[in-house]
Each structure stands twice: as C-alpha cells, then as structure tokens.
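What follows is a predicted protein model with its sequence.
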Amino acid sequence: MIPGFAGRPVIFLDVDGPLIPFKARPVGQRRPSGGSAKRQTDKLGNPLLDRLNPDDGRRLLALGCQLVWATTWMAEANEIVSPRLGLPDLPVVDWPDDDEETGRGLHWKTPFLTQWAAGGPFVWLDDEITDADRRWVRARHPGRALLYRVDPYTGLTEADFAVVHRWLQEGEGTV
C-alpha cells in the first residue's frame, strides 16, 4: 500500500481499451486535433493517442484513490499518457519477465495485482477481465475488490465512473 492512502482503495489502470478505446470517441470527448498535441502524437508514431479523453484524468483524480498503472505500457504510461490526462507520475506495476501460464481463463495480470494490493481494497479497470478473474480474487483476496471490465470500443464512460464511485461509497464505512 502506498503511504498517505492507507485504507483508501488502489485503482489499477490499463491503458489500451479503457483509456485509449479501440474505436474513435465522439469529437467532444477527446483531445482536439492539431497544435502541439498533434505534433507529439506524430512524433511518437501513435495516432491512437488522440483518443485519450483529458476529462478521464480529472474524473480519476476526483475518486480520491491511489492510481496505479497496470499496463504493458509500464513507465511509458507516465511519460506519454499521464501528461495528456493531467495526471501526475503514478506508481507502475512491474510485471515479471517470465511467461508462466496462469490457468484456465485467468488473466496473467490477476495474481500480480492481487499481490500488489496486499489485502487492501482495490479497483481494477481493464478490458480483459473475466468471471475467472473475479472468482480467483474472491477466493484469494481478503479485502474488497472491484474488477470492472471496460468496453474496449468505447473506453471509460460516465456510466463506468458512476459504478466505481458507487462501489467506493458502499465501502466508506468498512474500508
């Protein structure tokens, strides 16, 4: 658990799908094209960065939790994604280098995120979460956990933030 957030949930964030949806967002829900943001996108060679919604950063910060990158972007999430969302540098889950098989239907991130949470409450926002992951966490994690699958075609929506906010409010008296 990160100092200063004792008792507050950690929110593990994936990038591709939840923050960079596979389908372009409506024009009013993403960074406008042009200007320095466009030049940076071209320089980085990733045109999908224009699909980031700067409002997601504000909404994530407003949840009052410790935000942690749980993405294969690793440290590049702080270099490339955080500034575009108005986020500070965040802790990054350091994935192991091995290709160990996790088992039938279990996402390879699940055991590591559960271990990282160290029994504390956490939310995991990812587009690859399944019921197998939820069952595994329920059986092995003593704290509250919300494994929330974000639609990778739309990315995070107001409805997704409402679910997380409601889950956090429900745990206020027990966290």
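Yep, it's here. Numbering: from 1, shown residues only.

CA atoms for contacts and neighbours, from now on please.
Fine.

quick one: secondary structure of V163?
With DSSP: H, G, I helix; E, B strand; the rest coil as the basis, V163 sits in helix.

That one: neighbouring residues, count only.
13 (other CA atoms under 10 Å).

so what's it up against?
The neighbourhood of V163, defined by CA atoms under 8 Å, 6 or more residues apart in numbering, contains no residues.

Structure two is appended below for comparative analysis:
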Amino acid sequence: MLPVLFLDVDGPLIPFGAVGARSAPATGGGNPLLSRLDPAHGTWLAALPCELVWATTWMDDANEVVALRLGLPRLPVVDFPDEDPPGRVHWKTPGLVAFAAGRPFAWLDDEIGAADRDWVAAHHPAPALLHAVDARHGLTRADVDAVAAWLGSLSP
C-alpha cells in the first residue's frame, strides 16, 4: 500500500499572506481566495508516490472546488471525529492517525505543532512526517521536495 499524504487547504494551498493572484479570479460570487490557488501545486502533488487525501474543513467541497482548479482527481476525504483530543493536540491529529490505519503518512498543514508530533509518535506505529507549511506563503517547491525526500527514504 502507498503512504498517505494528507492535504490541508486553507494556509497551504490557499495562502493567507498578501500574494498576487495566481490563477483566474473566482467568478459568479465564488470565494475570492480561490484565486490564490496555484495550478502548479496539482502537478507537484500528483507526481508524488503516495495516496493524496483531503484533511481539511472543506471536506468534500475540496473535490468540487479545489481539486478541479488544481487538476487533481477526486480524492478521499478524512471524516474527523467530533470529540476534541487532549491538551494542545490539533483536532485533526487523531483522525489522521485513524485514517492512516498503520500506513506511513505525511501531513501538510499550517497548524502542526510539537504536541501533534508527540501524539503521532505515541499512537502511530509507522513513519510519519508532519510538515508545517508557512500559511503566509503557502505550499512551496521546497515543501513538496521535503515530502518527496521523506517518501524516498521509506523502505519499499
């Protein structure tokens, strides 16, 4: 089975910083932040040897809106539990570990912290890369290269 790459939308794919429009502006009353999506991200992500999975509050709307603009196929979506994890652990973390079901995974998000890394290390038996993306700039080639290098380091 392939490793999983969990993708957040707001921050990594739609940066929060003041950036120029990268793609055509949203029309018809759409979300104006969608113009910040970079179509190159779809090409970069699709080239990685892993299963891409949405890990975002966009839920299946990520398939209807974001995937289309990035040229990605319909992706699986993590269905997060309703309860909050203990302490400073991000609310997504237990759901990602459950979805991965023992498979190696990488997670691209702008809200990853030390508590998440500690929680994953204690609750997930396989390798995991929790890679924080700078939300001001969004996903960069260096971020994707870091994931690619990590994926390449996994034993076949």
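Good, I have the coordinates. It should be emphasised that the depicted structure is a prediction, and the values quoted were computed from it without experimental measurement.

Quantify their similarity with the TM-score.
Between these two chains, after superposing, the TM-score reads 0.95 (TM-score structural alignment, normalised by the length of structure 2); 156 aligned residues with a CA RMSD of 1.3 Å.

Map F105 of structure 2 across to structure 1 for me.
Under the alignment (TM-score structural alignment), F105 of structure 2 maps onto F122 of structure 1.

Identify the residues contacting that match.
Per CA under 8 Å, 6+ apart, neighbours of F122 of structure 1: P9, V10, I11, F12, G143, R144, A145, L146.

For structure 1, which segments count as strands?
10-13, 66-69, 122-126, 145-149 (DSSP state E).

Check the gap between the closest residue in space to G57 of structure 1 that isn't next to it in sequence and L113 of structure 1 for me.
Nearest non-adjacent residue to G57 of structure 1, counting by CA to CA, 6 or more residues apart in numbering: L85, 4.6 Å away. Distance from L85 of structure 1 to L113 of structure 1, counting by CA to CA, to the nearest Å: 23 Å.

again with W95 of structure 1
W95 of structure 1 is 9 Å from L113 of structure 1, by CA to CA.

So between these two, which is more surrounded?
L113 (19 against 14).

For the equivalent of R117 of structure 2 over in structure 1, which residues are in contact?
Alignment note (TM-score structural alignment): R117 of structure 2 maps to R134 of structure 1. Shown in contact with R134 of structure 1 (CA under 8 Å, 6+ apart): L147.

would a markdown table of the contacts of F122 of structure 1 with neighbour count be doable?
Output for those, formatted as a markdown table (neighbours: other CA atoms under 10 Å):
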| residue | neighbour count |
| --- | --- |
| P9 | 25 |
| V10 | 23 |
| I11 | 25 |
| F12 | 24 |
| G143 | 17 |
| R144 | 18 |
| A145 | 22 |
| L146 | 19 |
